[in-house]
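Asks: Structure here, sequence nowhere to be found:
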C-alpha cells in the first residue's frame, strides 16, 4: 500500500513538470507603428530607410507605418510644456523634435527651462 502511494505521488509530481523547450514563444511581425512611436517618445532621431536593412534580414520593415507612429510620438513629446520641463530637469533636447515645424520655438522654451533649472539649483 505504501509503495502504491509513493508511486502515485511520483506520477502526479512528474505530470506537473513543464519542459521549457516545449512552449516556444509565438513570434509575430514587429509592430512598426509602436516602434516608431516609442523611438520618438524616447527622443531618438527617426531611422532612415537604410537603418532598417541592417537590423533584420528576415523581417520586412514597414517604413510608412514606422513614420506614422513616429509622427504620433512627436505629437506627444514635442509640446511646449514637456520640452520646457526637460530643460528644467537638465535633460537634453530630444532629437525627435528636431524635425517638427516649430523647432526653433521649442528649443527656445527648452533653453528657458534649462536656465530656470540652473538658477534653482544654484539657489538651493
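Replies: Perfect, I can see it now. Values in this document were obtained by computation on a predicted structure and should not be read as measured data.
Asks: Could you use CA atoms for every contact and neighbour count after this?
Replies: OK.
Asks: ok, so what distance separates the residue nearest to the spatial centre of the chain from residue 54?
Replies: Closest residue to the average C-alpha location of the chain: residue 38 at 3.9 Å, with C-alpha atoms, centre = their mean. Residue 38 sits 19 Å away from residue 54, taking C-alpha to C-alpha, to the nearest Å as the criterion.
Asks: Helices of this structure, residue ranges please.
Replies: Assigned by DSSP state H, the chain shows helices spanning 2-15, 32-41, 49-55, 63-77, 80-88, 103-123.
Asks: Now render the ones you listed as CSV, adding distance to residue 96.
Replies: Below are the helices of the chain laid out as CSV (distance: least, C-alpha to C-alpha, whole Å):
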stretch, distance to residue 96
helix 2-15, 53
helix 32-41, 5
helix 49-55, 16
helix 63-77, 7
helix 80-88, 11
helix 103-123, 10
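Asks: what about versus this one:
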C-alpha cells in the first residue's frame, strides 16, 4: 500500500508541472528604421502599419521610424548610377523610386541599363 501511494504521488506531481513553452511570447524590439531602409533598398513600395503588423506579427509597429528608414534607403537606392546598374542586372524599375520629383530622369537612366543588358544578352 505504501508503495502504491508513493507511485501515485510521483505520478500526480509530475502531471502538475508547468510546461515552460506555453507562456506568452515576449516581443523582442524590432529595428523599424532598418526594416524600412531594407524595404526601400529592395526596391519595394513602402508598407502600411497594418501590413507590417501582419508580416511581423507585432502590434507595436513604430511607423515613424519605419518611414525615416525607408526615406534613407530611398536616398541610397534612387541615384543615377545605382538605378543604371539595377537596370543592367535585368531588374524592373524600383518601386521605391516612383513618385519622386526626379523619377523621370532616373527611369531614363534605368532604361539605358536595362536595354544595354538586353542587347548584351542578344550578342552573347
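Replies: Structure received. Note that this is a predicted model, so its numbers are computed, not measured.
Asks: what TM-score comes out when they're superposed?
Replies: TM-score for the superposed chains, counting by TM-score structural alignment, normalised by the length of the first structure: 0.71, backed by 101 aligned residues with a C-alpha RMSD of 2.2 Å.
Asks: if I pick the residue nearest to the centre of the first structure, what's in contact with it?
Replies: 70, 73 (C-alpha atoms under 8 Å, 6 or more residues apart in numbering).
Asks: how far away is residue 79 of the second structure from residue 45 of the second structure?
Replies: Residue 79 of the second structure is 16 Å from residue 45 of the second structure, by C-alpha to C-alpha.
Asks: next one: residue 70 of the second structure
Replies: 9 Å.
Asks: Have a look at the two and say which one is more surrounded.
Replies: Legend: neighbour count by other C-alpha atoms under 10 Å for residue 70 of the second structure and residue 45, higher for residue 70 (27 against 15).
Asks: Go ahead and confirm the more buried one touches residue 44.
Replies: No. At 9.8 Å, residue 70 of the second structure does not count as touching residue 44 under the criterion of C-alpha atoms under 8 Å.
Asks: picking up where we left off before, name the residues contacting each of residue 70 and residue 45 of the second structure.
Replies: Joint contacts of residue 70 of the second structure and residue 45 (C-alpha under 8 Å, 6+ apart) are residue 39.
Asks: which outside residues touch stretch 39-57 of the first structure?
Replies: 36, 61, 63, 67, 70-71, 73-74, 76-77, 93-97.
Asks: Tally up the residues packed near residue 112 of the first structure, please.
Replies: Residue 112 of the first structure: 17 surrounding residues under other C-alpha under 10 Å.
Asks: no no, residue 11 of the first structure
Replies: 11.
Asks: just residue 77 of the second structure next, same as before
Replies: Neighbours of residue 77 of the second structure (other C-alpha under 10 Å): 21.
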